[in-house]
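Visitor: Got a predicted model here, sequence first, then my questions.
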Amino acid sequence: MKKQALLVLALSAAGVATAQETVKIGHVASMTGPVAHFGKDSENGVRMAIDALNARGATIGGKKVKWVLVPEDDAGDPKAATTAAQKLADAKVNAVIGHETSGTTIPAAKIYNDAGIPQISPSATNPKYTQLGYNTAFRVVANDIQLGRALGRYAVTTMGAKRIAVIDDRTAYGQGLVTEFTNSLRQQGVKPVAREFTNDKATDFAAILTRIRAGNPDLVFFGGMNAVAGPMLRQMKQLGINAKMMGGDGICSDAMQPLSGNTMTDGQVVCAEAGGVEEKGKAGMDKFRADYKKRFGIDVQIIAPYSYDAVLAIAAAMDKAGSSAPARYLPELAKVRYPGVTGTIAFDAHGDIRDGVLTLYTFKGGHRTPIGVTK
């Protein structure tokens, strides 16, 4: 009986040791639904990071650990997002990468904060996420404030635009983007020649475009999505407005050409997306893309390198703290400087990425073509 008791104690101790040596990384994104391809891309990036950590025997405080993925699907739905977040909190994951969209990231953030679990979104850009005041909330891409300001600088200094009209679709995204864009113009001493608004379901822009035409703009900035921007571009042509159009990621897809009735000309539209790498980081990104394709048999969509870097930044913070316990490594995560594939991962006081970059695009032959990376 004594030997059996000792054996039970030994097995129990082994079980505790195993639990202590396992680091659980939660991931949440839309794995089903219309944007599931982006969700899968994000999850694949996390898988690659976990594979890399296990392959090199990454340690925490000098102790070898096993890294595991705990995946959840929020289907791009805010209610499903909070359910998924609660599941991960109940599972006592050590960190969360996600969610994919701002609409799912923001409501889930409170649950992670209440549980004290650090959350890094690899793709949510709405400023409200890090303005919630949670010390557990981080992101590794530029937010819409950074994007709007950078577009304003590019419009004036590079494109040489002098007479700029602005339109927003009255959504939080559209209004926020236009606000930051016009703030940037004001700082450069430029006042818009017109300020108009529509809505995200509108199809007729004759009235606002007629008013804008009177200001003879050389650039129209639109805060909204391509489903509205495309038809607007077509009606600009019909009214003889020869201005260029600029916008954020909402208009940054090849769908712009068919939505414009094939009236969009080469170089007429300039748009931007959060993310991208500068010249010095291209070799590393090319290698990541090649490794990704070899591992999964498909090309990177957008998010994978950011979710990959998010995991490795967390691992670096855990190692520095000598612990995978969220309360122990969270202070180190807040001041981490990790040299990632997408650039240096470092956060400001709000949890936003420092010196976040964005990629500018135009369209040639109806297809999105990169112009370059800026801040």
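Guide: Perfect, I can see it now.
Visitor: rest of the way, CA atoms for contacts and neighbours
Guide: Will do.
Visitor: Pick out the residue nearest the middle of this structure.
Guide: The chain has Ser123 as the residue nearest its centroid, 1.8 Å off, counting by Cα atoms, centre = their mean.
Visitor: how many other residues sit next to the closest residue to that one other than its chain neighbours?
Guide: The shortest distance from Ser123 to any non-neighbouring residue, by Cα to Cα, 6 or more residues apart in numbering, is to Glu100 (5.6 Å). Counted by other Cα atoms under 10 Å, the residues lying close to Glu100 total 30.
Visitor: Pasting the second one now:
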Amino acid sequence: MRNRSALILTTVLTTGALTLTACGSRDKDKDSGDNGGGDKTTVTIGFDAPLTGDLSALGIGMRNSAELAVKTANKEKTVDGVEFKLQPLDDQAQPSVGGQNAQKFISNKDVVGVIGPLNSSVSQSMQKPFNDANLTQISPANTGTELTQGDGWKKGDKKRQFKTFFRTATTDQVQGQFAAQYLYQKAKIKKVYLIDDQKTYGAGLAASFKDTFTDLGGKIVGQDHVNPEDRDFKSVASKVKGTSAEAVYYGGEYPAAAPLSQQIKESGADIPFMGGDGMKSDEFPKLNKKAEGDLGTSVGAPVEELPSAKKYIAEYNKNYKENMETYGGGTYDATWALIEAVKLAVSENDGELPDDAREKVLASMSKVKFDGVTGSVSFDEYGDTTNTMMTAYEIKNNKWESKFSEAYKPR
């Protein structure tokens, strides 16, 4: 999921009007002579996330943040002669829809890269098509470790899966381990009931948590799986009550996490409920009457506490009524990373967008490095963010309150 003074990248571009290319369409510049009266090349950035349905609060905060980055780049003329445009598509948190959206982006010759999606399972339907099309993808929310490092990562056999996939969110390996360490060492909880929603994100996060928690000496006193579409969890709640669990750890997202937490407490098991960034939404306490004291983790430091994020937050609040939510800052940085890659590709092509823009933008991604909203932004050899800052939160007075942040390295 995060210093830039005035949010401008530092690379200096060779000036000159841009011409029509294979990627990007040329429109007359109607702004009085700001670009020397020449033409502007329209470069489209795709965006994919759930904009309707249960997870739309997260998706809309992401879309707004991507749009704000595009508006800022255009206003500040970050890439001389280029006008950026955002093409947002709704994947409804469904892999099949995400796959269809991927084909729409690929068929639009103006699209040089895509921001998103929210869900790791949706990303799995998009990665190969994007890879085959040399179309850069940057997710601010996908945390499934296998997306970048392959299924063998647990055994130390890390292999980059797709050259086109990058992310500004750290992995479930990092997040699960951080959560286990926080719960065992900071919260002093030794017995946990483990639940996941069987989806790519939730199952992976729960598995990472379990490995570290038991290695530290903690005990998993029970384990269960739920359907993320269900809202009646009384049978699972009864099982939790019948154990010696001191906390519940849940791998999943807030629409199911909220009623699950509430029903567990209503069953008589008055213990904290903990989850990851998919649960750490402003919607969670709104949907959970018993949320007080629940715990969550999220990637990055709290954006609202970062000096580097002050301008972003002010501009966001001025332009949008919806909350920026968990992934807002990371989405802004993901979008800016793509803008910087375009800028590098243009600067290395005598101030013009290359004919093979998608390939050149992809090649530029390995050189991207800047101080963003969430901190330093760059990517390692797998496409993973080099920023492994994690934060633990607790619900206080029906709001998430940050408790502890750390630049966490996998065990």
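Guide: It's in. These figures come from a predicted structure and were not determined experimentally.
Visitor: Look at the residue nearest to the centre of the first structure and tell me its secondary structure.
Guide: coil (DSSP: H, G, I helix; E, B strand; the rest coil).
Visitor: For it, list the residues it contacts.
Guide: When the contact criterion is Cα atoms under 8 Å, 6 or more residues apart in numbering, the partners of Ser123 of the first structure are Gly98, His99, Glu100, Thr101, Ser102, Arg139, Val140, Val141, Ile303, Tyr306.
Visitor: same thing with Tyr329 of the first structure?
Guide: Ala317, Met318, Lys320, Ala321, Gly322, Ser323.
Visitor: quick one: the strands in the stretch 151-300 of the first structure?
Guide: Remark: strands assigned in the stretch 151-300 of the first structure by DSSP state E, counting those that start in this stretch are 164-168, 194-197, 219-223, 244-247, 269-274.
Visitor: quick one: Ile138 of the second structure is in a strand?
Guide: Yes: according to three-state DSSP, Ile138 of the second structure belongs to a strand.
Visitor: Now for it: which residues touch it?
Guide: Counted by Cα under 8 Å, 6+ apart, Ile138 of the second structure has contacts Gly113, Val114, Ile115, Gly116, Phe165, Phe166, Arg167, Thr168, Ala334, Thr335, Leu338.
Visitor: Counterpart of it over in the first structure?
Guide: In the first structure, the residue paired with Ile138 of the second structure is Ile120, using TM-score structural alignment.
Visitor: Within the helices and strands, which one has the closest residue in space to its match that isn't next to it in sequence?
Guide: Spatial nearest neighbour of Ile120 of the first structure, chain neighbours left out: Phe138 (4.6 Å); criterion: Cα to Cα, 6+ apart. Taking DSSP states H and E as the criterion, Phe138 of the first structure maps to strand 137-139.
Visitor: Quick check: that strand compared with the second structure, mean distance?
Guide: Mean deviation of strand 137-139 of the first structure relative to the second structure after superposition (mean Cα distance after the TM-score superposition for the first structure): 0.8 Å.
Visitor: and Gly247 of the first structure, how far is that from Ala81 of the first structure?
Guide: 28 Å (Cα to Cα, to the nearest Å).
Visitor: Would you tell me which one of the contacts of Tyr329 of the first structure comes nearest to Gly372 of the first structure?
Guide: Minimum distance to Gly372 of the first structure across the contacts of Tyr329 of the first structure is 31.4 Å, recorded for Ala317 (Cα to Cα).
Visitor: how about that closest one, what's its partner in the second structure?
Guide: Counting by TM-score structural alignment, Ala317 of the first structure corresponds to Ala341 in the second structure.
Visitor: Its match: neighbouring residues, count only.
Guide: Burial measure for Ala341 of the second structure: 25 neighbouring residues, criterion other Cα under 10 Å.
Visitor: in terms of contact, does it touch Ser364 like I think?
Guide: Yes: using Cα atoms under 8 Å, Ala341 of the second structure makes contact with Ser364 at a distance of 5.1 Å.
Visitor: Identify the contacts common to the two.
Guide: Joint contacts of Ala341 of the second structure and Ser364 (Cα under 8 Å, 6+ apart) do not exist.
Visitor: For the counterpart of Gln301 of the first structure in the second structure, which three-state class applies?
Guide: Applying TM-score structural alignment, one finds that Gln301 of the first structure aligns to Glu325 in the second structure. With three-state DSSP as the basis, Glu325 of the second structure sits in coil.
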